[in-house]
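> Provided below are the primary sequence and the corresponding predicted coordinates.
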Amino acid sequence: MPNRPTQSELLQWAVTHTTDESSAIPERPVTREPIDPKWIDVILGKDDAVKMKECVETIRGTEKSLDDKLAAFDELEMLVESLDNANDLRPLSLWTPIIDQLSSQEPKMRMYAAWVLGTAVQNNPRSQTDFLDSGGLGPILRVLASDPDEEVRAKALYCVSGAIRHNRALFDAFVDGNGFRTLASVAGDANPALLKRVVFLWRSLIEQEEPEVASRAVQAAQENGVPAMALDQTAGETEDADLVEKCLELLFTLVTKYRSTLLIDLLVRIRDEIIPIVRERFGPQSHSGMVSLDLIKQLEEALEAI
């Protein structure tokens, strides 16, 4: 009687003689439906250039609601915080439609337009040049000079400040466009928040390393009565310590670097009137806030020789 196969031999026989049915069935070609581009956008996100174009299309859309336009402006402002995106405004032909919104009947639209322009030119020489070449300086100066909405003017000043402080071509165009006269008019009728920004900008221009820029800013300050304005603000009834300190910083810069441009009567007034007022009103015992004691001391020392 033949020997019976072992379980191991039976298993091996079964494996050897088993037909792989799946291999006997011919493979059918796999057909894939094309992916809808909208799902690619959902998964990967739209390119920033596409987003910026869509924002501007919404802003210009005649059938879009004001809320939709403001939301688009808000997104656009965040997008141009990127230097690369700001630099793409020119190849995308978006500078002009944004600048055009400075003439909108809606104050919020004008405010956002100035805000986007200001963000785009911040610390970005290429974008600053594109802004100038696109004719943006004239409209933004007109808004700064005469817009009835203070929030719009504040954003316009933000734009002007970012554009001219480190770009000689823009600074020269600013001077030729009576920019300093515009700043002086803003200082004359602005609220304290806007006035502080004007004083800070003027001082930063006076302190520029480029001599010609600094000298033109000093000359413009004299021609537009800026030192006297700073004195009047400091001697007035304001309780705004920050405003007073910014005015004193401007005066200190003029006294220490450009004393020859100041009248002796003005210097005496700083020493005999302004410093005592500031010490009394904004000293350590003040309830209105303090002005830097070091600044006051340095100003006193600078005036000792009078």
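All right, it came through fine.
> rest of the way, CA atoms for contacts and neighbours
Noted.
> which SS state does the residue minimising distance to the centre of the chain fall under?
With distances taken as Cα atoms, centre = their mean, Thr119 lies nearest the centre of the chain, 3.3 Å away. For Thr119, the assignment made with DSSP: H, G, I helix; E, B strand; the rest coil gives helix.
> other SSEs contacting the helix of greatest length in the chain?
The longest helix of the chain (DSSP state H) is helix 241-257. On a contact count with 3 or more Cα pairs under 8 Å, 6 or more residues apart in numbering; DSSP states H and E, helix 241-257 meets helix 192-206, helix 226-235, helix 293-302.
> Find the nearest non-adjacent residue to Ser161, please.
In this structure, Ser161 finds its nearest non-sequential neighbour in Leu201, 6.5 Å apart by Cα to Cα, 6 or more residues apart in numbering.
> Report how many residues lie close to the one you found.
The number of residues packed near Leu201 is 21, by other Cα atoms under 10 Å.
> Quick check: it vs Asp84, distance?
According to Cα to Cα, to the nearest Å, Leu201 stands 26 Å off from Asp84.
> Likewise for Leu183?
31 Å.
> of the two, who's got more company?
Leu183 (24 against 15).
> returning to that earlier point: give me the element the closest residue to the residue nearest to the centre of the chain other than its chain neighbours is part of.
Spatially, and ignoring its direct neighbours in sequence, Thr119 is nearest to Glu81 (6.1 Å; Cα to Cα, 6+ apart). Using DSSP states H and E, Glu81 is not contained in any helix or strand.
> adding another structure so you can compare the two:
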Amino acid sequence: MSQEGPNWEGLLKWSLAHSDGTRSTRNLSEDDRKWFMEAMQSQTVDVVRRMKQITLVMQASEEVLESQGVTPDDIEGLLDELQEHVEAIDMANDLHSIGGLVPLLNYLKNSHANIRAKAADVVSTIVQNNPRSQHLVMESNGLEYLLSNFTSDPDVKARTQALGAISSLIRHNKPGITAFRLANGYAALKDALSSENVRFQRKALNLIQYLLHENNGDCDIVNELGFPRIMMHLADSEDPNIREAALRGLLELARDKADGTRARLIEDNEKLKQLLEERIRNISAMTPDDLGAAKEERQLVDSIWNALYKEPSSLHEKGLLVIPGEDAPPPDVASQHFVPPLRAFSARDASKGSTQQKDDKPPLLLGPGPSSA
């Protein structure tokens, strides 16, 4: 079997033999140049060709794969590799053109929970800050499959990964947000908040905050469904990430809205003031190290207090809002969570397609079937 991965040791020795760092690069001999090019080209992967090979495997039935000795772990490994390839936005968009998107979405209905979870993870990578792939996944009923797993999958990991993929799919995607609402997505998010799985809860809280930030009118829906009381309960969690995520959601509800949402929040939830006072007492009792780690929580508590009562919280008087060595808090704490990742920089080129050369006849990965007795 050939050695996997680049021959780093050989390349390093070659580089050291031809440069001592004190002189300009000399011209290579033809033999040196040929050796180097062969060493590099031998490690070059034709990504599209490899994605076509993976697609052929995804298109095969579970029975065929089993007959060829392909295990669920093998499929997970292929999905891991596919995820690495589609991190490039052009490759993500190419997956549909080579016939790989639909088989990937079908894996969301696979009988193995880990494969369902990993398939959702790959979908999340494909659609993140990628309008073209978001459209293609929506067009292929991907949101419907993900919603089914999010609400009904018996495996919590598969449910969590489906929720993460939904979040990536509908962000900055108005048709996706509309479809999520029409599918009773907020009720499903409410159920997710009752889960005992911290990661599942946190993903649900982050999506709720995003939806409220993007659509002020949705505050009515979450109030009617009883979200404020649930978020207040979670804002008292021992997990700092859950606390912060719940506080971010409450901040969206506490802000002034033209429809009077904030007034109803105060009227129906006097307990919120007690919660904030309790959080301030806990913050006041923190050690310097804990205060540094709780920077965002301090800012969120003060922002909610200011939004509700139009005055700074007592954290100002105590000198705990900004501790020595910290910069002043930003005027809008929540907005920092809506800056798209770096991949958004490439999104403007999403419609141009890939410049990779495509292989029309990918080799089959599957070997011959079992010999007959």
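That came through fine. From a predicted model like this one, the values you see are computed outputs, not experimental measurements.
> Can you give me the TM-score here?
For this chain pair, the superposition-based TM-score is 0.77 by TM-score structural alignment, normalised by the length of structure 1; 260 aligned residues with a Cα RMSD of 2.6 Å.
> equivalent range in structure 2 for the longest helix of structure 1?
With TM-score structural alignment applied, helix 241-257 of structure 1 matches the range 240-256 in structure 2.
> and if you look at stretch 136-154 of structure 1?
Going by TM-score structural alignment, stretch 136-154 of structure 1 sits over residues 142-160 in structure 2.
> Would you mind finding the match for the residue nearest to Ser161 of structure 1 in structure 2?
Aligned by TM-score structural alignment, Leu201 of structure 1 pairs with Leu207 of structure 2.
> Distance check, its match against Asp220 of structure 2.
According to Cα to Cα, Leu207 of structure 2 stands 16 Å off from Asp220 of structure 2.
> got it, and Glu278 of structure 2?
In this view, Glu278 of structure 2 and Asp220 of structure 2 are 27 Å apart by Cα to Cα.
> how close does Glu304 of structure 1 sit to Arg271 of structure 1?
8 Å.
> what about the two, which has more around it?
The neighbour comparison of Glu304 of structure 1 against Arg271 (other Cα under 10 Å) goes to Arg271, with 18 against 8.
> wait, what's in contact with the more buried one?
By Cα atoms under 8 Å, 6 or more residues apart in numbering, the residues touching Arg271 of structure 1 are 300, 303.
> Can you give me every residue that contacts Leu267 of structure 1?
Shown in contact with Leu267 of structure 1 (Cα under 8 Å, 6+ apart): 255, 303, 306.
> Give me the mean deviation of the helix or strand where it lies from structure 2.
Assigned by DSSP H and E, Leu267 of structure 1 falls within helix 264-269. Superposing on structure 2 places helix 264-269 of structure 1 at an average distance of 3.1 Å from its equivalents, by mean Cα distance after the TM-score superposition for structure 1.
> For that helix, buried residues please.
Within helix 264-269 of structure 1, the residues that count as buried by 16 or more other Cα atoms under 10 Å are Leu267.
> What's the first helix or strand after it?
Once the chain leaves helix 264-269 of structure 1, the next helix or strand it forms, by DSSP H and E, is helix 275-282.
> Could you tell me which residues make contact with Leu65 of structure 2?
Counting by Cα under 8 Å, 6+ apart, Leu65 of structure 2 touches 57, 71.
> gap between it and Arg116 of structure 2?
Distance of Leu65 of structure 2 to Arg116 of structure 2, given as Cα to Cα: 16 Å.
> And for Gln43 of structure 2?
Distance, Gln43 of structure 2 to Arg116 of structure 2, by Cα to Cα: 31 Å.
> between these two, which one's more packed in?
Legend: neighbour count by other Cα under 10 Å for Gln43 of structure 2 and Arg116, higher for Arg116 (27 against 12).
> What is the aligned counterpart of that one in structure 1?
The alignment partner of Arg116 of structure 2 in structure 1, by TM-score structural alignment, is Arg110.
> Is its match within a helix or a strand, and which one?
Element membership for Arg110 of structure 1, per DSSP H and E: helix 107-121.
> so after that helix, what's the next helix or strand?
Counting by DSSP H and E, what follows helix 107-121 of structure 1 is helix 125-133.
> Can you point out the buried residues in that following helix?
Using 16+ other Cα under 10 Å as the test for burial, helix 125-133 of structure 1 gives 127-128, 130-131.
> what's the mean deviation for it versus structure 2?
Once fitted to structure 2, helix 125-133 of structure 1 is off its aligned match by 0.3 Å on average (mean Cα distance after the TM-score superposition for structure 1).
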